[in-house]
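Q: let's see this in three dimensions:
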Amino acid sequence: MTSILVVYSSLNGENSKSTELADYYLQSREGSETSVTKVDVAELALAHLTGEEMQAWMTDASERTSSQKRLAAVSDDLVAQLQAADEIVLAVPMYNFGIPSSLKAYFDRIARAGITFKYTETGPVGLLEGKQAKVFASRGGVYEGGDYDTQTPYLTHFLNFIGITDVKFVYAEGLSMGEDSANESIANAKGKIIELTQKVAD
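A: Presented below is the predicted three-dimensional model:
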């Protein structure tokens, strides 16, 4: 049984193209032995990370105040979901050349020293080894491989940092450049998703 954690991040919910691609991937996996957990970080509406919340994590669980327990539970629960997953699926639209701020707030809570990564004499080491990640990225323009595509290196670096080094991207671009361009891009992306699914089956 493969446990899949799906993280949605679009403000457009079910109307989002990144959501459509992630759901298409899940549909293409139907029939295989999988369990799916879904998290919509836009709906979670996580606040910007504060020093108070970070201090709650750093306080021993037995010594936390009731307020610190409440603050720490947010991150603890998200990390537990991630640790339990074999595969992470990220549905990521591009907002102003970057990832949604809601996804950044989520990342801030799953990057936990001593839990999802650790520091060593030779540098940081990720602790979530053996997991795979699929990123379904939707963009209004065409940015893949260019200077304005800050998402791909950032997501790659972040996932690698916490130990997830098997990362694959599928892009749907030019979605705001006319209906024909959008339809062609979505079709091409879905074709690549089928290829990914076939490789998983192999």
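Q: when you work out contacts or count neighbours from here on, use the C-alpha atoms and nothing else.
A: Noted.
Q: and whichever strand or helix holds Thr19, what's buried?
A: Assigned by DSSP states H and E, Thr19 belongs to helix 17-28. Under the neighbour-count criterion of 16 or more other CA atoms under 10 Å, helix 17-28 has 17-26, 28 buried.
Q: want to try a markdown table for those residues, with distance to Gly163 as columns?
A: As requested, the buried residues of helix 17-28 are exported to a markdown table (distance: CA to CA, whole Å):
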| residue | distance to Gly163 |
| --- | --- |
| Lys17 | 28 |
| Ser18 | 24 |
| Thr19 | 25 |
| Glu20 | 27 |
| Leu21 | 25 |
| Ala22 | 22 |
| Asp23 | 25 |
| Tyr24 | 26 |
| Tyr25 | 23 |
| Leu26 | 23 |
| Ser28 | 26 |
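Q: wait, which of the residues you listed is closest to Thr34?
A: Here the nearest of those to Thr34, counting by CA to CA, is Leu26; it sits at 9.4 Å.
Q: now show me the structure for the sequence below, then we'll compare the two:
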Amino acid sequence: MSAPLKTILHINASARATGSVTRDLGQTFVTRLVAKSPDAEVIARDVSQGLPFLSEEWIGATFTDPAARSAEQKEALALSDTLVGELKAADTIVIGTPVYNFSVPAALKAWIDMIARARETFQYTENGAVGLLQGKKAYIIIASGGTKVGSEIDFAGTYLKHILGFIGISDVTIIAADQLMIDPDNRDAALAQTLELAA
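A: The predicted model follows:
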């Protein structure tokens, strides 16, 4: 029997507030996870309305030793620190995202840029970059109209799996409701997988 979950980070990236496959599947999945771990805290982070893009000030602040950062630099990193803190606190991450033009929504890419930080979520060593967030489990719930998830034109699911691995989260499961404009039944298949994994 698996240990109860403590903290679930649920990220939504779909621009659609209603009628979103990834929002519906993600909420179903998280609800089932909480039913099995009723004491788990859920951190809900909706990035769909956008996050700030990286700026020269932000980059300068990240390259400055934390002990030497000015008040302005600390302010520049405040949101990023919050997002990184949410990720560090979670033992389970659920990311719901559509495929927009073969890749992730710009808002989700902005989140990635905010949390992929040297000395925070990865570090450079003589053998290359090493992720610092080991021991976590991630689920990517992804929907597309025509792109086959995992195919050579999927730059969303493969990218998310890679970036999660880069920061140390190698245990990643993808739940795909893909090619819905071609085969609407794939939504039912994804729901079935969602319920099976949650069980």
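Q: can you calculate the TM-score here?
A: The pair, once superposed, lands on a TM-score of 0.91 when counted by TM-score structural alignment, normalised by the length of the second structure; 193 aligned residues with a CA RMSD of 1.5 Å.
Q: in the second structure, which residues correspond to the helix holding Thr19 of the first structure?
A: Using TM-score structural alignment, helix 17-28 of the first structure lines up with residues 21-32 of the second structure.
Q: give me the mean deviation of the matching stretch from the first structure.
A: Taken over the aligned residues, the distance from stretch 21-32 of the second structure to the first structure averages 1.0 Å (mean CA distance after the TM-score superposition for the first structure).
Q: now what about that stretch, what contacts it?
A: Applying CA atoms under 8 Å, 6 or more residues apart in numbering, the contact partners of stretch 21-32 of the second structure are 8, 10, 12, 14, 17, 94-98, 141-143, 177, 187, 190-191, 194-195, 198-199.
Q: now stretch 117-130 of the second structure
A: By CA under 8 Å, 6+ apart, the surrounding residues in contact with stretch 117-130 of the second structure are 62, 84, 115-116, 131-133, 166-168.
Q: and it, end to end?
A: 11 Å (CA to CA, to the nearest Å).
Q: buried ones in it?
A: Buried residues in stretch 117-130 of the second structure, defined by neighbour count with 16+ other CA under 10 Å: 117-118, 120-122, 130.
Q: let's see which of the residues you listed end up in strands.
A: Those of those mapping onto strands are 122, 130, per DSSP state E.
Q: show the buried residues in the contacts of stretch 21-32 of the second structure.
A: 8, 10, 12, 14, 94-98, 141-143, 177, 187, 190-191, 194, 198.
Q: any idea whether the residue nearest the centre of the second structure is helix, strand or coil?
A: In the second structure, the C-alpha closest to the average C-alpha coordinate belongs to Ile95, at a distance of 4.3 Å (CA atoms, centre = their mean). Of the three states, Ile95 of the second structure takes strand under DSSP: H, G, I helix; E, B strand; the rest coil.
Q: trace it over to the first structure, please.
A: Checking with TM-score structural alignment, Ile95 of the second structure has Leu90 as its match.
Q: its match is in contact with Ser10, isn't it?
A: No. In this structure Leu90 of the first structure lies outside contact range of Ser10 using CA atoms under 8 Å: 10.5 Å.
Q: quick one on the thing from earlier: now the buried members of the contacts of stretch 117-130 of the second structure.
A: Neighbour counting with 16+ other CA under 10 Å marks 62, 84, 115-116, 131-133, 166-168 as buried within the contacts of stretch 117-130 of the second structure.
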